[in-house]
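In: Curious how this folds, go ahead:
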Amino acid sequence: MSQDAPLRGDDPHAGHDMRRPADDPAATGMDSMQGMDHSTMGHDTGSDASSLSPGPDMETPPPPEAGSGPPRAADAFWGAKAMAASREDLRRSHGDFPVFWFQGDRFETQVRDAKDAYLWDIQGYYGGPTERLWFKSEGEGEWGLSPDDAEVQALYSKAIAPFWDVQAGVRQDIAGPDTTHVVLGIQGLAAYRFEVDAAMFLSHRGDLTARIEAELDQRITQRLILQPRIEANLSAQDIPLLGIGAGLDRIEVGARLRYEVRREFAPYIGVDQSWRIGNGADFARARGQASSGTSFVAGIRFWF
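Out: Just a heads-up that it's a prediction; the model follows:
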């Protein structure tokens, strides 16, 4: 016996004709596949995907009783009291918990034609997603001297729409004439991602003023950001004691280019241009101040 020939007992198909009969449908299909020109088969990936996989109409519809049960079926098993505590824990752990946030939006030195100056603009809050206690402070002055203008605010904030809060509280001026204001304002994110902060101030002397600020972050790279900014100050009347004119008293526009060394820490440089308008310009000149000016700024922006 040849060494290469397998034993009959080793090969279960030995001696059997494995060819299918001609009338076997499987054989006919295999023959047709062998004779098919595969180069003409459509493999266009842009064809209608709905013909390749079942769509929503092919899925099993939900049973008629789906959604017909009680809205809080778990109460029937565990009790309404136990489930109320569980739902409260779930609500607190998924967003409604107090958070502390603090930001130094502008903390800078300003190089001017006259004496160089400093400026700060900080804000922060403590609270949940819909109710918060805000604090704000800003001021400026010449280096080596006390601030010319400085204020602090304490506000209660309530969400009235997605990205928008209404704020109310008090403002105390801590430089210049002692003045206390009642504050009513709105703060949020407008269309095209403009951050807006607008408020009205009613002083204890009955003077009504307003301030509107808007800024926009234009991301050049993931870390390099250009921020245009505009601020307008208005008054319902002349306030000679504070050197404020009726109508549009002051407008300021600028741009700051910052680099986020970390997301929480970003040095910046920029330029600011301000104008006093109308009677406000007259009050400024009467005090020996310029009615307009350009400042080159450098500072840091931080938050935690």
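
In: CA only for contacts and neighbour counts going forward, please
Out: Will do.

In: And the contacts of the helix or strand hosting W101?
Out: Per DSSP states H and E, W101 falls inside strand 99-111. The contact list for strand 99-111, computed with C-alpha atoms under 8 Å, 6 or more residues apart in numbering, reads 116-128, 295-304.

In: So which of the residues you listed belong to strands?
Out: 117-127, 295-303 (DSSP state E).

In: Drop anything exposed from the residues you listed.
Out: Among those, the ones that count as buried by 16 or more other C-alpha atoms under 10 Å are 117-125, 127, 295-302.

In: how far does the longest helix seen in the chain sit from the chain's center?
Out: For the chain, the helix that runs over the most residues, judged by DSSP state H, is helix 80-93. Offset of helix 80-93 from its chain centre (C-alpha atoms, centre = their mean, to the nearest Å): 29 Å.

In: Proceed likewise with the subsequent sequence, for comparison:
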Amino acid sequence: MRAWVILAALWAQPVLAQTPPAQPVGTDQEAGSAPAPEPVHDRAADRFYPAAQMAAAEHWMMQGEVPSRFQAYRLDLAEARIGKGADGYHLEGEAWTGNLHRLVLRVRAEGDWGQRLEQGEIQAAYAYALGPWWSLQAGVRRDVGVEAQRSHAMIGLEGLSPYRFDILALGFVSDKGVVSARVEASIDERLTRRIVLQPRAELVALAQDDRQARLGAGLSSIEAGLRIRYEITRKFAPYAGVNWGWSFGGTADYARMDGKPAAQRSFVLGVRSWY
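Out: Presented below is the predicted three-dimensional model:
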């Protein structure tokens, strides 16, 4: 009996192999001829920009029609500082235009309310992109205000370091021959979708004394701050925080002679915006 079963199976095998596969019910298309599904994008920018803007950007990218010039401005700090003694203000902002080659304009200002501008500066620089994260910059800086008014040649680097630190490192040579350097660093730590904590620090050093500007050689000052902002929109965010400043060496001596503290702390209230 087993022999008959085996022979029947062997006889039926070539017949089954020649049987064509059944076509899907209700379709006349050949296998593999259906159109591909629409691609699904998983881009973070889609959550923040209108579909029309994203479609235009995608068209530029796919067709190679990238605009030759972009523009932007950023107001990093626009704040009132409240501490012991006179209350004051502090402003820092930047605007640029270009692409791989950019023209950059920066402004800084600080002083006490109701008084003349104590310290201010205007920077104009040419920036060349070294890669997607860093740019080389060269230009001039002009100091304005009650303190020393002079001009500087300027060179430096700006970019995003590992671990997402925004870095601006600049070297200066004044028209009086004073060599100095400034390094600024900050990082945004997003606590929620709208609340951002930002630690930031600034270090200033000089190669020689600058009596007119009341700055000493070596490490001159360190400033550190901790700010928390609420992004009403990505382009507008009020913030509050605290800021510390320390003077060292000859700079601290000049501050004491002028009746100012070598270390100070202030609470800050301000707004950040960009476009």
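
In: corresponding residue for K84 of structure 2 in structure 1?
Out: In structure 1, the residue matched to K84 of structure 2 (TM-score structural alignment) is D113.

In: how much space between that match and I277 of structure 1?
Out: 20 Å (C-alpha to C-alpha, to the nearest Å).

In: Now do the nearest residue to Q110 of structure 1 once chain neighbours are set aside against Q273 of structure 1, distance only.
Out: Spatial nearest neighbour of Q110 of structure 1, excluding adjacent residues (C-alpha to C-alpha, 6 or more residues apart in numbering): V297 at 4.5 Å. The gap separating V297 of structure 1 from Q273 of structure 1 is 11 Å, by C-alpha to C-alpha.

In: hmm, back to that, comparing D113 and I277 of structure 1, which shows the higher neighbour count?
Out: I277 (20 against 9; other C-alpha atoms under 10 Å).

In: Please pull up the equivalent of the more buried one in structure 2.
Out: With TM-score structural alignment as the criterion, I277 of structure 1 matches F248.

In: Test my guess that its match contacts E223.
Out: No. With contact defined as C-alpha atoms under 8 Å, F248 of structure 2 does not reach E223; the gap is 11.4 Å.

In: Determine the residues that are contacts of both of V297 and Q273 of structure 1.
Out: Going by C-alpha under 8 Å, 6+ apart, no residue sits against V297 of structure 1 while also sitting against Q273.

In: What ranges does structure 2 have for its helices?
Out: 2-17, 51-63, 249-257.

In: Just give me the neighbour total for the nearest residue to I195 of structure 2 once chain neighbours are set aside.
Out: Excluding the flanking residues, the one nearest I195 of structure 2 by C-alpha to C-alpha, 6+ apart is Y230, at 4.8 Å. Counted by other C-alpha under 10 Å, the residues lying close to Y230 of structure 2 total 19.

In: Tell me the counterpart of Y230 of structure 2 in structure 1.
Out: Looks like Y230 of structure 2 aligns to Y259 there (TM-score structural alignment).

In: give me every residue that touches that match.
Out: Going by C-alpha under 8 Å, 6+ apart, the list of residues near Y259 of structure 1 reads 223-225, 266-268.

In: Name only those of those that count as buried.
Out: By 16+ other C-alpha under 10 Å, those give 225, 266-268 as buried.

In: would you list every one of the strands in the stretch 101-250 of structure 1?
Out: 117-127, 131-142, 149-161, 164-173, 179-189, 195-203, 208-215, 218-219, 224-235, 247-259 (DSSP state E, counting those that start in this stretch).
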